[in-house]
Each structure stands twice: as structure tokens, then as C-alpha cells.
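# sequence first, then the predicted structure, then my questions.
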Amino acid sequence: MAKGGFKRRIPLADALDMLAQHGFEIGSEEVSFDCALGRVLAEDVVSEMNNPPFDRAMMDGYAVRAEDAFGASQASPVLLKVVGVTVAGDTVSAVVGRGEAVKVMTGAKAPEGADCVVMVEYTQERDGVVEITVSVPPGKHISKVGEDIKKGDLLLKSGTVLKPQDLGVLAATGNLKVKVRKKPRIVVVSTGTELAAPGEKLGAGAIYDINSYTLSSLASGLGAEVVSRSIITDDESLLEDVLDMKWDLLLLSGATSVGEKDFVPEVIRRRGEVVFHGVSIRPGSPAGFGVVGGRPVFMLPGFPVAAVTAFELLVTPYIQRMLGTNVAVPHPTIEGLLTKAVPSQLGRVDFIRVRIEKHDGKISVSPVSAKGAGLITTLTKADGFVLLDAKKEGIEAGETVEVYLF
């Protein structure tokens, strides 16, 4: 066995427990709300004002006293004196007294004395008098102060990943600054003397680097900041240089198994601690995790599908904890019937790539034929994946399975 090789594979559940015990705090920062899309709140946000901040007309029409329009109909209209006009943005409007009305536009401040708005469709104005042909109850078409948001209301909870509508509620309440979790600074490195950057001329035995691009994209999608993406040859001194860089989380792919060139675990062990190496997952079993200088390092397999699997199962929950978000598989799910049996072994979690088809309203789930973890097209041909539980020896054809959609 090569140096740094693993003698056993620990259960995925044990690996996740170890990761939870080796969390890494990245702190928080204050940013402008309009630059916070996709960021994670580091504290609750409470409204400091009412919204709307005044009684607001919700329709074009006439603001009146409901009792003055009581009994109005087309056969027996009510006539009211128009004493003013108010549009959105006006700070002062006429006061509505008995037998009076004020013409209002949508969004305008409701005039004092009025308790409802009659839609313009049920009115006709002539010579300063409006004819009303419908009766309306108090409060109709008026949004009261604080109807949407009251001062002191909890708007957004800590851990919320801010969406466009969340920025809207921040704008509506004047919360111009928000405290968010800092983005973890991630360095991604593919190891392998055989690797070349896409676009370079390939020499004999060379292949293009895949993993640094897929892993960087996965990390960015979770809200992390990839500060460096690179390739290094199978040279321990180059890895030592990477370990001396500034980063919050390091993702290494390749050189993590038990071959003569698989030097990564040994270097991590020499510079810090290997917490675990070897996980009972397929593909991705050579994955490992270590700590160097108090900072977390993931050792991921070199085969592209194995690297993605290990990222989904191990790195994703770790980054979610760094950001303070819910720890969960970040993919929508759908259920369907498996078309073909999938064997496995007890104690191992299998990452099964699948295609989805719909026939007569039923959803069928078909495993993508895979001859190995090095075939990246088995991911591009798949619609998602099924996680086969470690407590099962397989899944029979016809069973209902949950699919995580890409």
C-alpha cells in the first residue's frame, strides 16, 4: 500500500459526523441590501417601520364615507360633492366630510375622513358632483397602515439565502444594510502530471482537466467564492506551496487513492491532520478530509464522477454549515418507478445517475449505464441521481425512488 493510503472505508454517516465536529467559522460582514442577492443572512432582520406607512388607496376611484354610499345602485345612485383630487406622492389632500368625495389614484394617501374607495368603474362625475352606483363597506380598497408589515415584525430569519423578493421587502422597509455571512474563500486544485488546461495542445498521455471546473462551479453555486483554480503536477513541493496560500477551504482532486503517485494524504498528514481517508460511497470511496493550520482540506478522487459524488455528499454539507444555511441536498426532488434493479452492498451509499421519462402520466426512472467513475458523460446524460441507502443491498425494479434533479 502506498504512503497515505486508506486501510478501511468509514460509513458516510460517520464521515458526516466528523465533518460536523471540525467546523470552520468564517464570520460575517455588512453589505448594501441591493448587493445581497444570494447571500446568507447572519442575523434576523426586523422591520423598523410600518408598510404601508399610511392608509393607501388600492384602486382608482373616489374616497368616500361608506355610510354616504350606503344603498347606492344603478337604479338609485348617490350623489356626492367632489372636494379634491389626490394622486400617489401627494402629501396633503382634502378632508372628506359628510356628503363629500375625493378623487383618488392608486397608491395615493387615503384622505382623512374617508373609510373606503369606490372604483371609478361605478362612478360618473359631472360639474363637480360624482354619481355613485354601488354600495361599498368600510375598508374596501384601502390598505391600512401596517397591513403588510408592522413595525417590529420579523421579516427574515438568520440563515435565509436572500432571493429577489427578499431584497424587495428590505427595500420596502428601508433596511439599507444587512449583515451576511462572509463567503468562504475556496481554492480548487487538480493534481496530475497528465493534466492540461482546456485549449492547450495535448501531449502524449495528456488529458484536459475537468475537476477544477466542475468543483469550482459546484462551490460557487452554494455561495462560496472561488479565489483560485489551478493544476499542479504530482510534485509534493507544489502542494506545499498551495497549503501556504490564503484560503478558508481547500479542494484537492486526484492523488488520493493508494497508488505510488497518490501523495496528497501523506502531505496533509505531515502538515496537519488527516481526519478520515476512505468513505464507503460509490463512486468516490478514496475521498478524505484533513485540517492544515486550523483550516479544512478535502481530498477528492481524480475521476470526474467520483469527484462530483464526493462533493455532493461531503463538501456540500460542510459549505452549508460554513454559511449557516440548512444542511440538505440542494436539489429539487421527484418520485418515480425504477425500471431496472440496482445491486449494492450493505454499509455503502451509492450515487446512482438516472434518466427520467414520463409515460401516460407516470414517471419512470432508469439508471444510466456506467462502466466507471471516469466517464463525465454519465452525468450529462443523467437528469439527476438516486442515493441508495447504506442499509439496503439494492433496489428492485418497480420500487418507488426519490430522484434529486440536477
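Thanks, I have the structure now.
# from here on, contacts and neighbour counts on C-alpha atoms
Noted.
# so P164 is in contact with R39, correct?
No - P164 is beyond contact range of R39, at 11.0 Å (criterion: Cα atoms under 8 Å).
# which of those two has more neighbours?
R39 (24 against 11; other Cα atoms under 10 Å).
# which ones are touching the more buried one?
By Cα atoms under 8 Å, 6 or more residues apart in numbering, the contact set of R39 is 161-162, 180-181, 223.
# if we go to 6 Å?
161-162 (Cα atoms under 6 Å, 6 or more residues apart in numbering).
# quick check: next helix or strand after the strand or helix carrying T316?
According to DSSP states H and E, T316 maps onto helix 316-323. On the C-terminal side of helix 316-323, the closest following helix or strand by DSSP H and E is strand 333-338.
# show me what that following strand is packed up against.
When contacts are defined as 3 or more Cα pairs under 6 Å, 6 or more residues apart in numbering; DSSP states H and E, strand 333-338 packs onto strand 362-367, strand 400-405.
# second structure for comparison follows:
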Amino acid sequence: MVAVRKEFRDLAPPEEAHEAIASLDLEPESETVSLEDARGRVLAERIDATIDVPGFDRAKLDGYALRAKDTFGADEADPAVLDLVGEVHAGVEPDVEVGVGECVEISTGAVMPDGADAMVMVERTEESDDREHVSVYTSVAPGDSVMFAGSDVAAGERALGPGTRLTSREIGLLSALGVEAVPVEGKPVVGIVSTGDELVRPGDELHAERGQIYDVNSYTVAAGVEEAGGVPKLYPHAGDDYDEMERILVEASEECDLVLSSGSTSASAVDVIYQVIEDQGELLLHGVAVKPGKPMLVGRLDDSAYVGLPGYPVSALTIFRTFVAPAIRRAAGLPEPRTATVEGTMAVQERYAEGRMRLMPVGLVEDGDGNTLVYPVDKGSGATTSLVEADGVVEVPADTEYLSEGESVQVQLFSPDVRPPSVFGVGEDDPLLSRVLDRVGSPRYLSVGTRQGLRRLRSGVPDFAVASGPLDREVDAERLGAWTREWGLVVPDGNPKNIDGLADLADRDLRFVNRTTDSGLRTSLGNAVADLADERGEDRHDIVSAIDGFDLSLRAHESPARKVLAGKADAGLGLRATAENLDMDFVSLGEEQVQVLANPDRIEKSRMQVLAAVLDTVADETTTLAGYRAREQ
């Protein structure tokens, strides 16, 4: 075949080259890999917790497990004296139950025995000489020094979202959840073909007198493909013969998502590669107004994407990193790379006066102007999720008493690949919200409850907060979306105790599990209790006291229901959607509003606009969740 000379006439601007490559489809199908092979991969789907972490109520300290009400009024002068009826050690199933006026010796991390709802540290107690009694010199409240099942990660909670890069932090969280294999984005397979009769593979004999040179591009580009998240596949050299070049390129296109060639892209009579692309596919672009790297091709070859790189190694690598590597990263679901340290300013004041150096875990968020804000992240040393929520650490010297709001700090990132979340939200735990966040792309959301969420929104740190139930004060925020959800009592399938409503909890011998005081659902319940008290002409606190377990509060929306499912309670505060998901029965107590409230200074952030657009379609999602209704904006 006779080659026809192709001249560079109108060089495309760089923006057009980016657009041409972006138009190519080089995304592979997702796949499932084992946890040990998942490091560095990108989640293709949301992972919800199927178990509680921890999976049982456990003691935080060495001491004694007991009933909190047996210690009420105890102090140094008048201790509560309890019968010591046994002991429980870590890793051993309790074989003792705590009754009225009794306690059990317990080790840190041990399972709380039945009947106990709190514990007291050993330092505030004294055993009798015969080890039959324990004097408790302080009063404790239900839940004191107990880490309840699901307090770190709760079953049914959104653990990790699609688009999450799996580092050692996320692998640790998945391990804690018992996940054996995960769905991940596929790695694009990139075929690499170096062209030119002068090329010799490293290791082969080189004849410099013939103008031969070692093939540099195949190996440097292959390394770049791996760094960008792709799988390189090297093919034999293609000479400047049309038929040979066509054979190799067609073979590569059948086996790869993207084919990269280097060399044979200039407007020379012997450089015929552009003719192969035009004959076997579609040439989208020939020549870019950049230096180095003018002779660049972009096109399609059968069902594969194609990019032709320049022949000179420096030019080839420059063009690859500038134009091709970002496309490979996008196809693999990976973020842009970045240095391992970033400068930012403190979003809030952080006090510290312990007299020793502190490595403060911090998260990153961008303000409305694109500046990096740094905020402290600390859920306690025992919480696995602190690692996932933090992006790095700030080293605080021992003689630093506080970091001021607006003070410049340097963050040591956990990984060079760490990026601020696309959007940062806080507030109420909600099943519909999880679906919304899946469609935003790389968000960070902390389920801290309505009360804490609104407090943090007022501090100006997050981009948005999610609140449910009635709000106790005005918030300077813009409402992006809203819906209602049906709430009430989640009970076992068949409602064996025939619970009809809230009055049954107060009037009958029933065990109840509540949500934390930060939850908007808890506020709705509190208002319902107040209404019941008014109805009866009774004091609200008397009704609260009559409900066994009212003060036993759990963090996430499914946690109380799972207590009921496990036979630990007769009813739990929850949602109709939760009851249906867990095949349980439900006693409705009403509806409450859920609102997504935006920080007014962050409305113009691009991903906040994406969030707003997703929320505009939230009505479609409510049809598949029991008890949910969309509200007018």
C-alpha cells in the first residue's frame, strides 16, 4: 500500500485534545476481588455494614458491671454496697446475670453480662475482705463506661461509598465488618505499541551503525500506565510497514480498552499509522498545539480507544502524563495524584494543653473559594472510622496551647492520593440520604445526629447538614432538599406483645431501646412523650421514668431495631423503612421532616450544585422506601 503524506494543517488547542480523549470510552467493567487484593482499588458499589462493630456490648475499663439504678445517690460518704456474684473476662461468654443489688467483676473489652446496663471503674470501688461485696463510691448512669454494639459502626449503616480508594485504612474497616470480597472498578487494559524500524528491545543486540536505538517508550509508558491505575500490555514492535502495523494495532484493539502507540505520528511519507486508524476506525484529532508533543493522534480503533504519542521519549512521556494519564485514572476511578503534604488553615479553634507533642488527626474541606480548611477529627482511639474520616495529621508541638481559627497549618497526608471530599456533610443518619450520597461522587458524611450536625454547621466547617424532626432554633442555612419519613416503634415480626403505641411502653412491663439525644428521631419521640403527658395530665418525667430503657440510647437508625431482633428488647425507636428492611413489624407514631441544609458560603461549590441537582430528583427514590414521601422545595 502506498502511503499518502498527511500534513499538519490546523493544530488543535490542548483543550480540544482533552475533550477528544474524554469522549473515548475506555472504562472497563467492574469486578469482584478478594480483600487481600483490594488495596489501591476503587469501590464500584456502596458497602453497608451487615454487622455491628463491636458486635456486642463491652466494657471500656476494668471494674464492675452493674445496674445503674443501684448506684443512684452513692458517693464517698455513703457508698452503694452490692453483692459480687461472679466475674467476666475478655473473650469469654458471660455465664452470670446481674440482678437487683448485684455486680460482676469485668475486664476491659469483656462482654457485658445480661441485666447490667452500666459499669464502674475499679478505682471508684472497694471489695470486701471476703470478696462477697463491693462498695461503689460514685453513682453511674445507664451506659456509663460501656461501648455498645454498633457504637463504632452500626449494622445497616453506610460504611464506604462507591468511588472510595481502598487504602490500609479502608481495608481495616472492611476487615472489621467481616467483608471477604469487594466490588471494585475494573482496571483499563492498555496496549502499548512502539513503532519504528530502528527500535530494539533492551537485552537484544544493538547495532548503532544502523541507527538502531533501544526502545524507551514501551517501558516508561507502561510504568506510567500502572501509576495511573491501568494494566499495561506490551506488544511487539511495529515497523513502518502498513500491513504489519495494521495487524498489531488491530490485535491490540481486540484485547485492550485503550491502545497507545509511540512514533510514526508525524507527517512523513513513511509514517502511515494515521492511515491505519482512518481505515480501521475513526481519526478524531491529528496534531496538537503543544511543545513538546505536536504530533499526537486521537481516535477509535474498532471498539477500542486509541492515542498516538510522539516518538521522542520526553515528548511521549510529557503528552502521556498531560493528556492520557488523567483519562486512565478516570476510567479506573482514581483521583489526581498530589504531594504528601498540604497547607491549609484551621477551620475552627482547637485547644490543646497536655504538655506533649500531639499528632492531631484532621480532615480537609474546601471552602467556597477553593481554599483548604483543616478541621480536627477524633472519635477516640478505639474507633476504626476515625482513620477513614481523617485525611492526615497535624503535628502540634508540646508547648502549643491552642491552634487559632484561620491559623496556617501543614497537614501530613496519609497518602499522596488523599483529596478533600467533593462535599462534606454532617447530621442525621438516614437511609434515603445514603442513596443520595451515592450519586454525588466522593462525598464525606459523618452521622453525628441532628443536634451535633446543626452545631457543626453553625461553626462553618461542613458544606451541609442533615436535620430531622423539629428544630429548636433558627439556622442560617439554605434548604437544598427535604422529605418526610414515618417513625415509630420497631417490634418483632407479628408484634407478639401486641404493642399499640407509646402508652404501652409506659404502662406495661416492656423493654425499650432509644436513640441518642443528638438524634432528631429522639427529639420527635420526646415531643410525643410530652403530648402523652399533657393528654393524661401527668408530668413528662414520670412517663420517661416509667419507660424501661428510655435512657438506653444507640447511635444509628437500625441499631435499636437490631437489639429487638436479637431479643434484647421488646420495641425500639426506628423507621418504617428499617422495619420493612429487617422483616419486622412497625407501630407508627407519626411522620417527621428531614432537611438538607446548606452552608450559605458553599452553595457555589461545583459538587454542592451536583448535590442540589440530585436532591431535585429525590422523589424518585422515595417510592422505593417504605414510609418516605417527597416534600416541595
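Sure, I can see it. No experiment lies behind these values; they were computed from the predicted model shown.
# tm score of chain vs chain?
Superposed pair, TM-score by TM-score structural alignment, normalised by the length of the first structure: 0.72. Supporting alignment: 335 aligned residues with a Cα RMSD of 3.0 Å.
# the helices and strands packed on strand 333-338 of the first structure: which one's closest to L314 of the first structure?
strand 400-405 (15.8 Å; Cα to Cα).
# skipping adjacent residues, who's closest to the spatially most central residue of the second structure in space?
By Cα atoms, centre = their mean, the second structure has its centre lying nearest to L160, at 3.8 Å. Leaving aside its chain neighbours, L160 of the second structure sits nearest to I47 (5.2 Å; criterion: Cα to Cα, 6 or more residues apart in numbering).
# what do we get in the first structure for that neighbour?
Per TM-score structural alignment, the equivalent position to I47 of the second structure in the first structure is V45.
# tally up the residues packed near its match, please.
V45 of the first structure, neighbours per other Cα under 10 Å, totals 18.
# that one reaches G159, doesn't it?
No - between V45 of the first structure and G159 there is no contact under Cα atoms under 6 Å: 10.8 Å.
# the first structure: matching residues for stretch 361-372 of the second structure?
Under TM-score structural alignment, stretch 361-372 of the second structure corresponds to no residues of the first structure.
# cool, and stretch 514-532 of the second structure?
Under TM-score structural alignment, there's no match for stretch 514-532 of the second structure.
# for that stretch, the distance to its chain's centre please.
Computed by Cα atoms, centre = their mean, to the nearest Å, the chain-centroid distance of stretch 514-532 of the second structure equals 28 Å.
# which helix or strand contains A310 of the first structure?
helix 304-310.
# I should have written E15 of the second structure there, sorry.
With DSSP H and E as the criterion, E15 of the second structure is inside helix 14-22.
# in the first structure, what stretch matches that helix?
By TM-score structural alignment, helix 14-22 of the second structure lines up with residues 12-20 in the first structure.
# mean per-residue distance, that stretch to the second structure?
Superposed on the second structure, stretch 12-20 of the first structure shows a mean distance of 2.1 Å to its aligned residues (mean Cα distance after the TM-score superposition for the first structure).
# what lines up with G63 of the second structure in the first structure?
In the first structure, G63 of the second structure lands on G61 (TM-score structural alignment).
# is it true that that match touches V118?
Yes - using Cα under 6 Å, G61 of the first structure is in contact with V118, at 5.4 Å.
# looking at these two, which is more packed in?
Neighbours per residue (other Cα under 10 Å) separate G61 of the first structure from V118, with V118 holding more: 28 against 23.
# gap between that one and V188 of the first structure?
Distance of V118 of the first structure to V188 of the first structure, computed by Cα to Cα, to the nearest Å: 63 Å.
# likewise G290 of the first structure?
15 Å.
# just M119 of the first structure next, same as before
From M119 of the first structure to V188 of the first structure the distance is 61 Å (Cα to Cα).
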